[in-house]
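Novice: Dropping the sequence and predicted coords here.
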Amino acid sequence: MSVINPVETPIWKRYFWRNTASNYIRTITRLLLGVILFRVLFSGLSEAEFGFWSLLWSLFGYGILLDFGFGFTAQKAVAEKSATGEWEELSRLLSTMLWTFVGLATLLGLFFLAIRGLFLGAVEVPDAEYSMYSLSYFIFFAGLALTFPFGLFPEVLRGLQRIDIANWLNTGSVVLNFIGISLALYFEASFPVIVLVSVVTTLLPNVGALFVAMRRLPEVSLSPRLFEWRVVKSQLGFSIAAYLITFSNLLMAKSDQAVLGFTMGVGVIAAYQAGYKVAEMLNLFTRQLQDALSPAAAQMNASGDNAGLRELLLKTSKLTFLITTPLYVLCAVYLEPLIQLLTGLDQIERDTFLVGQILLFAVFSSQLTNSCAKRILMMCGYEKKLLGLSLLDGLSNLCISIVLALSFGIVGVAIGTLIPTLLVGWLLVLPMALRYLDLGVLKYTKFILSGATPLLLFVPCLCATIYFIPMPAEGGFVALALRGGLSSIPAFAWIALKVRKLM
């Protein structure tokens, strides 16, 4: 009988920093190389080729909806069953998911092959280059069909709490994609070759995840003989809830543009997007902190470790507060030059500025209330309640935005996002998590604020920077980076020293 060391460091703590660091490296790499590659493709492809390329990859983005929540279910199941040693059950579950995805991928490939002529006719590709676009179409959707079932295995790595491995595979893929497409354009390769390079480099990290995951799960088999729909039915409620939450979040993210388009016309969307973009970047950057929470919570829930769950919520919420607060304040103070940097606009309209401030505060509030609590609750049997809250948030957002858009324009739409975010987060999601983990509001608040000393250092540094080094009228990346660094580096250095004890 194996003996468990009671003082052994929990697995989520052992991998927390490498998972978080790899998240940021992956995100920054994708952002930087993505911006460069966009310009390279924009200048290197013809107008028709670039439009076709953009259309294909926009369709690929909706592939997340074909997952039906099974990817998130696989992550949860791997975390739980690897903790309890239910290898036979896990083998049946993963085998059923994999071969279900293989069947769906086959149908998906046949469907897009069947409509190839209709699709190419609908988008009006040039007649003289019809065969080239037809071949590119075939390569892209054949690659999509292959990528789809392999997408299960990065989720398996997440369930094993080795998000860092999935991130390194993804980062390597991004670099290879950038190098491959750049070389293909440099040597004037044909458009189908460029599509092939892009598809292959997209497939590679998922295939790599398959081999790494199975080496770490030697007890698991993926034989088609283990296909058993019954084991998936037991997880179906969670899968459907996860799918609907993803679907509602996707719709909610796009609903503001739809409200503006139908109430005020498409001409105002650009002004709204200019303000929205900074908030989107803040959300993208700060949410990398919480990526490891879901598998950790699933494993603790399976083993009945309520004390561990409380510690997980308290410590990650505190870290989120310490890091998100100075980033939010910096974005709010330097919002105008940030918008100018991202959009290239010389002058920022008052409404665009207000939209940016409102949405920044909505993201900040959501990080404090939803980011950690939702991930933990989702893995602890609260998926149906969270689905209800997501639908409430989405419908409230839509209704309030429509009403306020008619009176206040784009600012009203932003307020329509802020109000349900505040109410649902502070009055429903966070209290639900505290009740489940038997944490009092005062105890939670005291713990979160107990490490706020670095923020007291941040405030005078920011004030001194604003007073002694005012932002130049021309703005620019270097000017923003200098002022952001002078304001926040002392505080973040202090945080870095303290979080080693915290985690």
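Specialist: Good, I have the coordinates.
Novice: contacts and neighbour counts: CA atoms only from here.
Specialist: Noted.
Novice: what's near enough to touch L185?
Specialist: 44, 194 (Cα atoms under 8 Å, 6 or more residues apart in numbering).
Novice: three-state assignment of it?
Specialist: Of the three states, L185 takes helix under DSSP: H, G, I helix; E, B strand; the rest coil.
Novice: From S43, how far off is it?
Specialist: With distances taken as Cα to Cα, to the nearest Å, L185 is found 10 Å from S43.
Novice: How about M132?
Specialist: 19 Å.
Novice: So these two - more neighbours on which side?
Specialist: M132 (15 against 12; other Cα atoms under 10 Å).
Novice: buried residues in the helix or strand where the more buried one lies?
Specialist: For M132, the enclosing helix or strand under DSSP states H and E is helix 130-150. Neighbour-count burial for helix 130-150 flags 133-134, 136-150 (criterion: 16 or more other Cα atoms under 10 Å).
Novice: now it, how far from the centre of its chain.
Specialist: Distance of helix 130-150 from the chain centroid (Cα atoms, centre = their mean, to the nearest Å) equals 25 Å.
Novice: contacts for that helix?
Specialist: 56, 60, 98-99, 101-102, 105-106, 108-109, 112-113, 116, 120, 125, 191-192, 195-196, 199-200, 202-203, 206-207, 210.
Novice: one more time with 6 Å
Specialist: Applying Cα atoms under 6 Å, 6 or more residues apart in numbering, the external contacts of helix 130-150 come out as 101-102, 105, 109, 192, 199, 203, 206.
Novice: Output the residues you listed in JSON lines; the columns should cover distance to F50.
Specialist: Shown next, in JSON lines, are these (distance: Cα to Cα, whole Å):
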{"residue": "F101", "distance to F50": "30"}
{"residue": "V102", "distance to F50": "30"}
{"residue": "A105", "distance to F50": "26"}
{"residue": "G109", "distance to F50": "23"}
{"residue": "P192", "distance to F50": "12"}
{"residue": "V199", "distance to F50": "16"}
{"residue": "L203", "distance to F50": "21"}
{"residue": "N206", "distance to F50": "26"}
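Novice: Taking the centroid of the chain, which residue is nearest it?
Specialist: Note on the chain: the residue nearest the mean C-alpha position is L284, at 6.6 Å, using Cα atoms, centre = their mean.
Novice: in what helix or strand does that one lie?
Specialist: Assigned by DSSP H and E, L284 falls in helix 269-286.
Novice: helices or strands up against that helix?
Specialist: The contact analysis (3 or more Cα pairs under 6 Å, 6 or more residues apart in numbering; DSSP states H and E) places helix 269-286 against helix 350-369.
Novice: separation between A298 and G61?
Specialist: In terms of Cα to Cα, A298 sits 27 Å off from G61.
Novice: Looking at the two, which is more packed in?
Specialist: Between A298 and G61, A298 has the larger neighbour count (other Cα under 10 Å), namely 28 against 9.
Novice: got the contact list for the more buried one?
Specialist: Here A298 is in contact with 76, 79-80, 379 (Cα under 6 Å, 6+ apart).
Novice: and here's the other structure:
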Amino acid sequence: MTRKQKLILNTASSLIHQLITVVCGIILPRAYIASFGSEVNGLVASITQFISIITFLELGVGAVVQAALYFPLAKKETEEISRIIISSNRFFKKIGGILILYSLVLFFLYPMLIDTTHSFFYTGSLVAILALSAFAQYFFGISYQLLLQADQLAFVALLTNTVTVIINTIVVLLLIKYEKSVQIVKLVSSMIFLIRPIIFQIVVKKRYRLQLSIPLHVEPIKQKWNGIAQHIASVVLNSTDIVVLTVFSSFSLVSVYSVYYLVVNSIKKILISFTSGFQALFGNMLSNNELSKLNQAFEKFEWIMHTFVTIFFTCTGILIIPFIIVYTATITDYEYVYPVFGILLVVAHALYCIRLPYNQLVLAAGHFKETQTSAIIEASINIVISIVLVQAYGLIGVALGTLVAMLYRTVYLAWYLSKNIIKRTLRHFYLHIVVDAISVVTMVCATQWITLSSISFFAWFVMALKVVLICSIVSFLVNAVFYPRLLKAIPKGIMR
């Protein structure tokens, strides 16, 4: 199988996975709110964020492990691949022990520190069950999943994950229908996700002749701790808003935040799905020193992502409040309509997606240590601004913190990439930003006449179709003026 075929399979599988995850992710929270109330939904969202440190096992060291695998996979060096997997397994076992202790501490401290109407056992049991769920999704079998991703076989993991997400959604809805407690629902859900590592292990054993008993004389995974530092900063960045709201506000407001975040995060995941195969592709090109092909591929990838981000997030900005109105129409225990907050959150996560091409190439090149400081600064900016502004501005305050932080690192990564990896001027990045701004303003003006005809999902869907169609046409016309060569080349490339 060629690397182009792998890229197509990975991208298609990732898109299917994210679309199904988005649909299931929209269905389940509404079911939770309707059955258990806004406070319980906010409590679950808050605990999940406190436990989310567990995810750095996949996205911190995981990114470093994946980068370390590109060269030996390209050269088919089985012994070196085996050494990396051995080192990865050992490291994750050590970190797993630390995280078990962290979960135990959280089990005892969280119910005592948080002001809630529920009992110690009720809250503590949720902490334990959600910790188990996180382990099931992010810890077991992670080394084998990273190996498949680095070898451009992410579609195996993605298809497995898609099936488990569908099964989980069906089972959870049935449990809620039969009025099971939130603890039982979450416990059964965590058991379902244990299917994944079993399948990963079977596939890896059949495909690779790993020698997992050979001795390690030298550490094969470089910059391991730099990867951890970067992802801890990333976890802090993504967790700050809900943690700050938990400490300085109420669980009902956390529930409001989680519903808006559900929308923007769903769009973000769909866009990330387009990038899933490119990091491994770029890593393979860098390993083979194909710099000319790398620059050509990156130019197209960068343009596609800027174009998609402006279309997707402009549509999201226009449609998010009508969606919230429809989505929460039957929820009367708290107000969910906050237009300014919604727009700020949309812009913040649009900035995150704009930087995806630059971040993917930095990760493929393995520049973790070099970009570590910027990740720490980004997280610090979000913490400081959110804490300072949350008392006076609530949701808007934490959204502003996220927006400023993501703006800083997006510009930084574009600058770092231009200076250290692909060696080009920042003029390319600035031109994309100008074109993005022109596209957004034009799209918003062109869709001002479109409104929600009635409070129903069908009416919202009709409105969404109109908005997406007009925004797509506007984007095509703007790019025809500024990027006519790329606009002609991309369809031909897709057809080939």
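Specialist: Good, I have the coordinates. Here the structure is a predicted model, which is why all the values come from computation and not from measurement.
Novice: Can you pull the TM-score for these?
Specialist: Put the two chains on top of each other and the TM-score (TM-score structural alignment, normalised by the length of structure 2) is 0.76; 472 aligned residues with a Cα RMSD of 4.9 Å.
Novice: follow-up on the earlier one: most neighbours among the contacts of helix 130-150 of structure 1, which one is it?
Specialist: Counting by other Cα under 10 Å, top hit in the contacts of helix 130-150 of structure 1: N206 with 25 neighbours.
Novice: where's the counterpart of that residue in structure 2, which helix or strand?
Specialist: N206 of structure 1 maps onto P197 of structure 2 when the alignment is built from TM-score structural alignment. Under the criterion of DSSP H and E, P197 of structure 2 resides in helix 195-207.
Novice: L330 of structure 1 too?
Specialist: Per DSSP H and E: helix 306-333 holds L330 of structure 1.
Novice: try G109 of structure 1
Specialist: Secondary structure (DSSP H and E) places G109 of structure 1 in helix 87-114.
Novice: Pull out the buried positions in whichever helix or strand comes after that helix.
Specialist: Downstream of helix 87-114 of structure 1, the first helix or strand assigned by DSSP H and E is helix 116-122. Neighbour counts over helix 116-122 of structure 1 (16+ other Cα under 10 Å) mark 116, 120 as buried.
Novice: Structure 1: which residue goes with E79 of structure 2?
Specialist: Match for E79 of structure 2 (TM-score structural alignment): E88.
Novice: mind checking the SS state of the closest residue to that match other than its chain neighbours?
Specialist: Nearest residue to E88 of structure 1, sequence neighbours excluded (Cα to Cα, 6 or more residues apart in numbering): V220, at 7.1 Å. Look at V220 of structure 1: counting by three-state DSSP, its state is coil.
Novice: For V220 of structure 1, grab the count of nearby residues.
Specialist: 19.
Novice: how close does it get to L422 of structure 1?
Specialist: V220 of structure 1 is 44 Å from L422 of structure 1, by Cα to Cα.
Novice: now T100 of structure 1
Specialist: Taken as Cα to Cα, the span from T100 of structure 1 to L422 of structure 1 is 40 Å.
Novice: Pick out whichever of those two has more residues nearby.
Specialist: Higher neighbour count among T100 of structure 1 and L422: L422, with 19 against 16, using other Cα under 10 Å.
Novice: Aligned counterpart of that one in structure 2, please.
Specialist: Using TM-score structural alignment, L422 of structure 1 lines up with L407 in structure 2.
Novice: Excluding covalently adjacent residues, which one is nearest to that match?
Specialist: L351 is the one closest to L407 of structure 2 (Cα to Cα, 6+ apart), at 6.2 Å.
Novice: give the contact list for T123 of structure 2.
Specialist: P111.
Novice: redo that, cut-off 8 Å
Specialist: 110-111.
Novice: From Q183 of structure 2, how far out is it?
Specialist: 9 Å.
Novice: which element is L338 of structure 1 on?
Specialist: Going by DSSP H and E, L338 of structure 1 is part of helix 335-343.
Novice: other SSEs contacting that helix?
Specialist: helix 269-286, helix 350-369, helix 477-502 (3 or more Cα pairs under 8 Å, 6 or more residues apart in numbering; DSSP states H and E).
Novice: So what angle separates the directions of the last one and helix 306-333?
Specialist: Taking axes from the mean of the first three to the mean of the last three Cα atoms, to 10 degrees, one finds helix 477-502 of structure 1 and helix 306-333 inclined to each other by 160 degrees.
Novice: Return the set of buried residues in helix 477-502 of structure 1.
Specialist: Residues of helix 477-502 of structure 1 classed as buried by neighbour count (16+ other Cα under 10 Å): 480, 483-484, 486-488, 490-492, 495.
Novice: What about the residue nearest to L404 of structure 1 when sequence neighbours are not counted, how many residues nearby?
Specialist: Distance criterion Cα to Cα, 6+ apart; nearest residue to L404 of structure 1, sequence neighbours excluded, is G412 at 4.5 Å. G412 of structure 1 has 22 neighbours, counted by other Cα under 10 Å.
Novice: Isn't G412 of structure 1 up against C399?
Specialist: No: between G412 of structure 1 and C399 there is no contact under Cα atoms under 8 Å: 11.3 Å.
Novice: Beyond the longest helix along structure 1, next helix or strand please.
Specialist: For structure 1, the longest helix by residue count, based on DSSP state H, is helix 11-44. Next along the chain after helix 11-44 of structure 1, taking DSSP H and E as the criterion, comes helix 47-61.
Novice: circling back: what angle do helix 87-114 and the helix holding M132 of structure 1 make with each other?
Specialist: Using the same axes, to 10 degrees: helix 130-150 of structure 1 against helix 87-114 is 170 degrees.
Novice: Tell me which helix or strand comes right after helix 130-150 of structure 1.
Specialist: helix 152-159.
Novice: Let me know the angle separating that next one from helix 87-114.
Specialist: Using the same axes, to 10 degrees: helix 152-159 of structure 1 against helix 87-114 is 140 degrees.
Novice: Does anything pack onto helix 152-159 of structure 1? Which helices or strands?
Specialist: Against helix 152-159 of structure 1 (3+ Cα pairs under 8 Å, 6+ apart) you get helix 70-84, helix 163-186, helix 191-216.
Novice: Now which residue in structure 2 aligns to M281 of structure 1?
Specialist: Checking TM-score structural alignment: M281 of structure 1 goes with S266.
Novice: my bad, should have said F70 of structure 1
Specialist: In structure 2, F70 of structure 1 lands on V61 (TM-score structural alignment).
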